[in-house]
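K.L.:
This is a predicted model, with the sequence first.
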Amino acid sequence: MSQKKVAVVTGSSSGIGAATARLYATRGWNVVVNYSRDPAPAQAVAEACKALGAEVLVVKADVSQDADCRRLAAETEARFGRADVLVNNAGTTKFVDIKDLDGLEADDFHKIYSVNVIGAYQMVRAFAPLMRQHPVAGIVNVSSVASIMGRGSSLAYMASKGALNAMTVGLARALAPHIRVNAIAPGLVETPWLQEGLGAEKYQAGVDWYKGRAALEEVISADDVAETAWYLGASAAKTTGELLLVDAGLRITKA
């Protein structure tokens, strides 16, 4: 069994997930890097974590598939013998204007929920037996301010993150006292994923709109979210069932 604590981060080949994996490595943890498609970015994140002194396990797994979640847990146990923090960061969306009700079909909802909600649930279920061996372990679900603001990439995405918030509270009750479960609700995060999804013009318009309304006049970085994932996962020993906004004050807006 590893003497170092172990953080498992889904969707950690780029963006928030990659920043979170690197931060845990920086602070002396071993990490599990997960990806679902291209191995090259995941390997680059793994090499960065190794350079920081971490042992790293890289696993291809689609969290929407229960068998993949269970295999990821099994490989983590075989390699490290423990899992102290699980960050459910893997997510997906479809970029559709909120007023375009014909832009979403039932299949879009199913696809988004399969990753953003069901995937998180399946990961928790797969890892709970291993995490119970190391109380007080922490699960961090990456939600979105879209879940409470009614703004975001699509109605299906907003709804999925709202469901994730509700599930976070239920899981916090179900897994107490040995495992804490909390969620982060980031605002607009500067990531290539969002820039590519919106396109350069819409992305810049979104940044300008956000800065014009957020109390702190800032958007969010992947490192900002990673710091919160560290706090809720590794530090906040008596916090569970909470949704922590990292939105630069968008919800309260400017005075």
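P.N.:
Arrived safely. Every value quoted in this text rests on a predicted model; they were computed, and no experiment measured them.

K.L.:
hey, let's count contacts and neighbours off CA atoms from now on
P.N.:
Noted.

K.L.:
which residues sit in contact with the closest residue to Arg173 other than its chain neighbours?
P.N.:
Once flanking residues are discounted, Arg173 sits nearest to Gly241: 7.5 Å by C-alpha to C-alpha, 6 or more residues apart in numbering. Gly241 makes contact with 168-173, 180-183, according to C-alpha atoms under 8 Å, 6 or more residues apart in numbering.

K.L.:
let's bring in a second model and compare:
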Amino acid sequence: MPCAANMQDKTQHTYVITGAGQRAGLALAEHWLAAGHQVIFSYRQPKPGVMALEQQGALGIQADFSTNEGILAFAQAVQQQSDLVHLLVHNASEWSADPKKEDQEAWQQVAARHQCLFQVHQQAPYLLNLALEPQLRAAAQQSGQATQIIHLTDDAVRRGSAKHGAYLATKAALENLTYSFAARFAPQIRVNAIAPALLAFNDGDSEAYRAEALQKSPLGIEPGFTSLVQAVDYLIHQPYTTGSILPLNGGRHLK
């Protein structure tokens, strides 16, 4: 007869992740599907990763997080699919550099770009955490164990950037929400964040860029998205952690 811990590991849970159509989000979703869990994910535009997840049994919901209406529509769609949510991971992200001095955009365009970053990185997690709180609490009550929210931020939040100020400011806001929601939702819901640096290069990255990026950390490796999967698993199974920011940066803070 299997021990209780093993039986618990095989229990199907409902995991919700935003932005799972490619790269890190795709790796997390596929990991949970392989473990037998129900996966509900958001995506902005159809792409091969979305189709792959749906073929594996995940439920994809197209969502536009640039508006409050789009955010709340995704929350309602999740609520219609499941009364229980065991894990909510905020992975959806918008990458955008600040305008250069020599080609300053009109202020209205700059403001619109920053508003989009704010909506995706801060407003969406804020509203979704509140909207799905009943499902997270219901799952905790049913299982007798805390459920969890994980915010994916960015290692560069700790130092800022001359080129990506708006992007990092909104990621910093998400990191700060970790503390607020951890205090608000305890003890039934644990809230933590992971702050990754380089995990995997893009196919089009040059050899020069790759070499320069690897030199930024003492470990000097491209760990792949497996390292993120392992970090998320750690937080899922670590019952005494909430309100924490877990760095995943190869020691970049040491340089």
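P.N.:
Received, thanks. Small disclaimer: the values here were computed from a predicted structure and weren't measured.

K.L.:
Give me the TM-score for this pair.
P.N.:
Comparison of the two superposed chains (TM-score structural alignment, normalised by the length of the first structure) gives a TM-score of 0.83, and 237 aligned residues with a C-alpha RMSD of 2.5 Å.

K.L.:
Quick one: map the residue nearest to Arg173 of the first structure onto the second structure.
P.N.:
Counting by TM-score structural alignment, Gly241 of the first structure corresponds to Gly243 in the second structure.

K.L.:
same deal with Asp84 of the first structure?
P.N.:
Using TM-score structural alignment, Asp84 of the first structure lines up with His86 in the second structure.

K.L.:
Which residue is the nearest non-sequential neighbour of its match?
P.N.:
Thr147 (5.0 Å).

K.L.:
burial of the one you found, as a residue count?
P.N.:
26 (other C-alpha atoms under 10 Å).

K.L.:
Check the contact between it and Pro187; I expect there is one.
P.N.:
No - counting by C-alpha atoms under 8 Å, Thr147 of the second structure stays clear of Pro187, with 9.2 Å between them.

K.L.:
if we look at the lengthiest helix in the first structure, which residues are touching it?
P.N.:
Scanning the first structure for the helix with the most residues, using DSSP state H, yields helix 155-175. The contact list for helix 155-175 of the first structure (C-alpha under 8 Å, 6+ apart) reads 92-94, 96, 98, 104, 108-109, 112-113, 116-117, 141, 143-144, 146-148, 150-152, 179-183, 240-243.

K.L.:
how big is the offset of it relative to the second structure?
P.N.:
Here the mean offset of helix 155-175 of the first structure against the second structure after fitting is 0.9 Å, by mean C-alpha distance after the TM-score superposition for the first structure.

K.L.:
State the span of the second structure onto which that helix is aligned.
P.N.:
Counting by TM-score structural alignment, helix 155-175 of the first structure sits on residues 165-185 of the second structure.

K.L.:
Give the buried residues for that stretch.
P.N.:
For stretch 165-185 of the second structure, burial by neighbour count (16 or more other C-alpha atoms under 10 Å) applies to 165-175, 177-179, 181-182, 185.

K.L.:
burial of the aligned residue in the second structure for Trp209 of the first structure, as a residue count?
P.N.:
Aligned by TM-score structural alignment, Trp209 of the first structure pairs with Glu212 of the second structure. Other residues within reach of Glu212 of the second structure, judged by other C-alpha under 10 Å, total 12.

K.L.:
and if you look at Lys94 of the first structure?
P.N.:
Neighbours of Lys94 of the first structure (other C-alpha under 10 Å): 17.

K.L.:
Helix, strand, or coil at it?
P.N.:
Three-state assignment for Lys94 of the first structure (DSSP: H, G, I helix; E, B strand; the rest coil): coil.

K.L.:
Quick check: chain neighbours aside, which residue is closest to the corresponding residue of the second structure for it?
P.N.:
Using TM-score structural alignment as the criterion, Lys94 of the first structure maps onto Ser96 of the second structure. Once flanking residues are discounted, Ser96 of the second structure sits nearest to Tyr167: 6.3 Å by C-alpha to C-alpha, 6+ apart.

K.L.:
Next one: that neighbour from Gln45 of the second structure, what distance?
P.N.:
21 Å (C-alpha to C-alpha, to the nearest Å).

K.L.:
Would you state the strands of the second structure in chain order?
P.N.:
14-18, 38-43, 59-62, 87-90, 147-152, 189-196, 245-248 (DSSP state E).

K.L.:
could you dump the ones you listed to CSV with distance to Gln141 of the second structure?
P.N.:
Below are those laid out as CSV (distance: least, C-alpha to C-alpha, whole Å):
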stretch, distance to Gln141 of the second structure
strand 14-18, 14
strand 38-43, 19
strand 59-62, 24
strand 87-90, 14
strand 147-152, 9
strand 189-196, 10
strand 245-248, 26
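
K.L.:
now for the ones you listed, which one comes closest to Glu133 of the second structure?
P.N.:
Nearest to Glu133 of the second structure among the strands of the second structure is strand 189-196; the distance by C-alpha to C-alpha comes to 8.5 Å.

K.L.:
mean shift of the closest one relative to the first structure?
P.N.:
Looks like 0.6 Å for strand 189-196 of the second structure (mean C-alpha distance after the TM-score superposition for the first structure).

K.L.:
What's Leu33 of the second structure aligned with over in the first structure?
P.N.:
In the first structure, Leu33 of the second structure lands on Ala25 (TM-score structural alignment).

K.L.:
ditto for Ile221 of the second structure
P.N.:
In the first structure, Ile221 of the second structure lands on Glu218 (TM-score structural alignment).

K.L.:
and the gap between the match of Lys94 of the first structure and Tyr209 of the second structure?
P.N.:
Taking C-alpha to C-alpha, one finds Ser96 of the second structure at 18 Å from Tyr209 of the second structure.

K.L.:
do the same with Gln109 of the second structure
P.N.:
From Gln109 of the second structure to Tyr209 of the second structure the distance is 29 Å (C-alpha to C-alpha).

K.L.:
ok, back up a step: now the contacts of helix 155-175 of the first structure: which count as buried?
P.N.:
So, by 16+ other C-alpha under 10 Å, the buried ones in the contacts of helix 155-175 of the first structure are 92-94, 96, 98, 104, 109, 112-113, 116-117, 141, 143-144, 146-147, 152, 179-183, 240-243.

K.L.:
Against Pro192 of the first structure, how distant is the match of Ile221 of the second structure?
P.N.:
Taking C-alpha to C-alpha, one finds Glu218 of the first structure at 17 Å from Pro192 of the first structure.

K.L.:
For these two, indicate the residue with more neighbours.
P.N.:
More crowded of Glu218 of the first structure and Pro192, by other C-alpha under 10 Å: Glu218, with 19 against 11.
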